[in-house]
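> Pasting the sequence and the predicted model now:
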Amino acid sequence: MSAFEIAGASAGDMELFRAWSDDEGWNPGDTDRLAFAVADPRGFLVGRLDGEPVACVSAVRYGAGFGFVGFYIARPAVRGQGYGIQLWHAAMARLDGRLVGLDGVVAQQDNYRKSGFRSAWNNVRHEGVPAAPQGSGDFGSAGAGIEVIDARSLPFAELAAYDRRFFPEPRDSFLAAWTGLPGRTALAAVRDGRVEGLGVIRPCSAASRIGPLYAATPAVAAALIQRLAATVPGAPDGGAGPVAVDVPDANPAALALVSGLGLVPTFEAARMYTGPAPEVDLPGLYGVTSLELG
């Protein structure tokens, strides 16, 4: 009989999770795993069959009462044999007693409902090269009185406080790594010393991913998208490269914005929770941070 074991993931396993995610067509960030590891170092599990890794899942704890499940993958050769569900039960046991969220792909949503999850909204990935908004004579303008700056030049406490408007628990260690990793660009929109927008772009296997994307207005969100897209390697001078943003359909203004910028839907996942959806600033949420960690 084959031996199946579940254990905490190693740094090498995290590299493997990224490769498996790529195989699934999820287009993970090249260095996402480095930020993931500091969010909850024990929150990543691997299933090994006769010593070989065949499945993975993340079960990350935030604060005292929230958790998020992601990276739920069983390799094609072992699907339907019960290994994935064993790993799922281990993940949920780790988050027992907490409100748990996830972003479920369409094929798995019925299974998640059987485990007590309910849909809150859909995150719809939009991709493409963003165009200047119609009627805008200033590519990347955020509006009068707003300055777009390097987010890493701000006191970190201000960024963390702003992030808490859009996420149910503090995640300072993760946020510091997510915004500060080499190869990324993090921009903040500031008016009179107050943060009114934040966007981070990271390199991926395909289109560079933007997330989070927070903004007080559609103009701020558009400016952040355009300026972040201008940092994509190979983007033409004064222009933009291809980007992808996971947009919550609970924010109609966000959907209208990305459509107006010429981005097209390519992928969809349902944001689901085991209880009532936490209260966050949905009108200001134009793009979620990560489908793996929330």
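Done, it's in.

> all contacts plus neighbour counts: C-alpha atoms, from now on.
Will do.

> so who does the closest residue in space to F174 that isn't next to it in sequence touch?
Once flanking residues are discounted, F174 sits nearest to A39: 4.7 Å by C-alpha to C-alpha, 6 or more residues apart in numbering. By C-alpha atoms under 8 Å, 6 or more residues apart in numbering, the contact set of A39 is V60, Y62, R171, S173, F174.

> Next, format those residues as TSV and append neighbour count and distance to D13.
What follows is these, written out as TSV (neighbours: other C-alpha atoms under 10 Å; distance: C-alpha to C-alpha, whole Å):
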residue	neighbour count	distance to D13
V60	25	16
Y62	20	22
R171	18	23
S173	15	21
F174	18	19
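
> ok, second structure coming up, stack it against the first:
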Amino acid sequence: MTGSTGFEINGASAADLALIRDWADEEGWNPGDSDRFAFAVADPDGFLVGRLGGEPVACVSAVRYGAGFGFLGFYIARPAVRGQGYGIRMWRAAMERLDGRLVGLDGVVEQQDNYRKSGFRPAWNNVRHEGVPRAGARAGGLQPGAPAGGLEPGVEIVDAATLPFGQLAAYDRHFFPAPREAFLAAWVGLPGRTALAAVRDGRIEGLGVIRPCSAASRVGPLYAATPALAAALLLRLAEHSPDGTVCLDVPDANPRATALAAGLGLSATFETARMYTGEEPDIDLTGMYAVASLELG
């Protein structure tokens, strides 16, 4: 797609994906060091780069999931070209690619009005909480007498890679609007990551993944049947952070998740608005303590 200005939009290469990651880091989003490898398998054609005179200056992702869902992210125009119309051309190309689908995004709060003009409606906010979780803290959301990080009777925390993948994928579907097996397989299995599951009587009752980033290690997703299980998973995952610092993007639609993050001593540092073009999908927000990724849902 080329215009008279010499601006061209085309699919991202492997080198472009690395560049997009660096741009997102410069925006302060702290993407995972290896996220791009999981993103690439989610939808190989879902990442678009805008070039001006052959040089990359803008990007956006428009990833298709299943037959009817899509997620928009990585909407970036480089500072030198902002205000010149290239960003909106990227946006239109992304929305054209997702035409006919329910589309979600996580947008910075100050851009909500612009997203509304494009047909998006707010569902909840994802609030980033960051710090070193303290096992001795009085974790909000726990039942009286339930220790933060203590396992409930009959529950075992295991390496998620040891579980049948079909079981993991079925569990993830409670929290996401469409199948995403290829993404999930890469997301939990990439080198340098730790994925843990809470299992009771052969059933998965919690799942968490931590991945290295340029700043605090990010935890996501974090799913759990109870706040106590979420706390136990988070504290175990934090052991795999070089300095114990983690950050997780907590949906404020789950008050127990917000209370737990604050109660473990984590501080709110950043916020995005989860928005959809249509009716909010039917997912289990009560068990979601952190989303997998602000970029791909």
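Here it is on my side, so go on. Quick caveat, the model's predicted, so the values are computed rather than measured.

> quick one: TM-score?
Remark: TM-score between the superposed chains equals 0.96 [TM-score structural alignment, normalised by the length of structure 1]; 288 aligned residues with a C-alpha RMSD of 1.2 Å.

> before we move on, back to that, relative to R180 of structure 2, how far out is the aligned partner of the residue nearest to F174 of structure 1 in structure 2?
Aligned by TM-score structural alignment, A39 of structure 1 pairs with A42 of structure 2. To R180 of structure 2, A42 of structure 2 is 7 Å away according to C-alpha to C-alpha, to the nearest Å.

> what residues do the two have in common as contacts?
Y65.

> re earlier: gap between the match of A39 of structure 1 and G28 of structure 2?
23 Å.

> And for L207 of structure 2?
L207 of structure 2 is 26 Å from G28 of structure 2, by C-alpha to C-alpha.

> of those two, who's got more company?
L207 (29 against 11; other C-alpha atoms under 10 Å).

> residue in structure 1 matching that one?
Counting by TM-score structural alignment, L207 of structure 2 corresponds to L198 in structure 1.

> Just the element for that match, please.
Using DSSP states H and E, L198 of structure 1 maps to strand 194-202.

> What helices and strands are in contact with that strand?
Here strand 194-202 of structure 1 touches helix 156-163, strand 185-191, strand 208-215, helix 218-229, going by 3 or more C-alpha pairs under 8 Å, 6 or more residues apart in numbering; DSSP states H and E.

> so how far is that strand off the chain centroid?
Offset of strand 194-202 of structure 1 from its chain centre (C-alpha atoms, centre = their mean, to the nearest Å): 14 Å.

> repeat for stretch 22-40 of structure 1
9 Å.

> Regarding that stretch, how distant is the last residue from the first?
End-to-end for stretch 22-40 of structure 1, by C-alpha to C-alpha: 22 Å.

> now stretch 76-83 of structure 1
11 Å.

> Onto which residues of structure 2 does that stretch map?
So stretch 76-83 of structure 1 sits over residues 79-86 in structure 2, by TM-score structural alignment.

> May I see the buried residues of that stretch?
By neighbour count with 16 or more other C-alpha atoms under 10 Å, stretch 79-86 of structure 2 contains the buried residues Y86.

> same deal with stretch 137-150 of structure 1?
If you call a residue buried by 16+ other C-alpha under 10 Å, then stretch 137-150 of structure 1 has these buried ones: G140, S141, A142, I146, E147, V148.

> now swap in stretch 22-37 of structure 1 and tell me
Within stretch 22-37 of structure 1, judged by 16+ other C-alpha under 10 Å, the buried ones are 22, 26-37.

> Looking at those residues, which is nearest A269 of structure 1?
Using C-alpha to C-alpha, W26 comes nearest to A269 of structure 1 of those, at 10.7 Å.

> which position in structure 2 aligns with that closest one?
With TM-score structural alignment as the criterion, W26 of structure 1 pairs with W29.

> any idea how far L52 of structure 2 is from that match?
From W29 of structure 2 across to L52 of structure 2, the span is 24 Å (C-alpha to C-alpha).

> And A273 of structure 2, by the same measure?
Distance, A273 of structure 2 to L52 of structure 2, by C-alpha to C-alpha: 30 Å.

> So between these two, which is more surrounded?
Neighbours were tallied for A273 of structure 2 and for L52 using other C-alpha under 10 Å; the higher tally belongs to A273 (23 against 17).

> That one matches what in structure 1?
Per TM-score structural alignment, A273 of structure 2 is aligned with A270.

> and if you look at R134 of structure 2?
For R134 of structure 2, the aligned residue in structure 1 is A131 (criterion: TM-score structural alignment).

> and what of E239 of structure 2?
In structure 1, E239 of structure 2 lands on A230 (TM-score structural alignment).

> The stretch 1-150 of structure 2: helices as residue ranges?
Along the stretch 1-150 of structure 2, the segments classed as helices by DSSP state H, counting those that start in this stretch run 14-26, 35-42, 86-97, 112-117.

> mean shift of the second one relative to structure 1?
Spelled out, it's helix 35-42 of structure 2. Taken over the aligned residues, the distance from helix 35-42 of structure 2 to structure 1 averages 0.2 Å (mean C-alpha distance after the TM-score superposition for structure 1).

> how about the strands of the stretch 1-150 of structure 1, start to end?
Assigned by DSSP state E, counting those that start in this stretch, the strands in the stretch 1-150 of structure 1 fall at 4-8, 44-49, 52-62, 66-74, 99-105, 118-128, 147-150.

> could I get those as CSV with distance to P276 of structure 1?
Formatted as CSV, the strands of the stretch 1-150 of structure 1 follow (distance: least, C-alpha to C-alpha, whole Å):
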stretch, distance to P276 of structure 1
strand 4-8, 30
strand 44-49, 25
strand 52-62, 17
strand 66-74, 12
strand 99-105, 8
strand 118-128, 8
strand 147-150, 35
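
> Out of these, which is closest to R209 of structure 1?
Distance to R209 of structure 1, taken as C-alpha to C-alpha, is lowest for strand 118-128 among the strands of the stretch 1-150 of structure 1, at 8.9 Å.

> once the two are aligned, what's the mean deviation for the closest one against structure 2?
Mean deviation of strand 118-128 of structure 1 relative to structure 2 after superposition (mean C-alpha distance after the TM-score superposition for structure 1): 0.2 Å.
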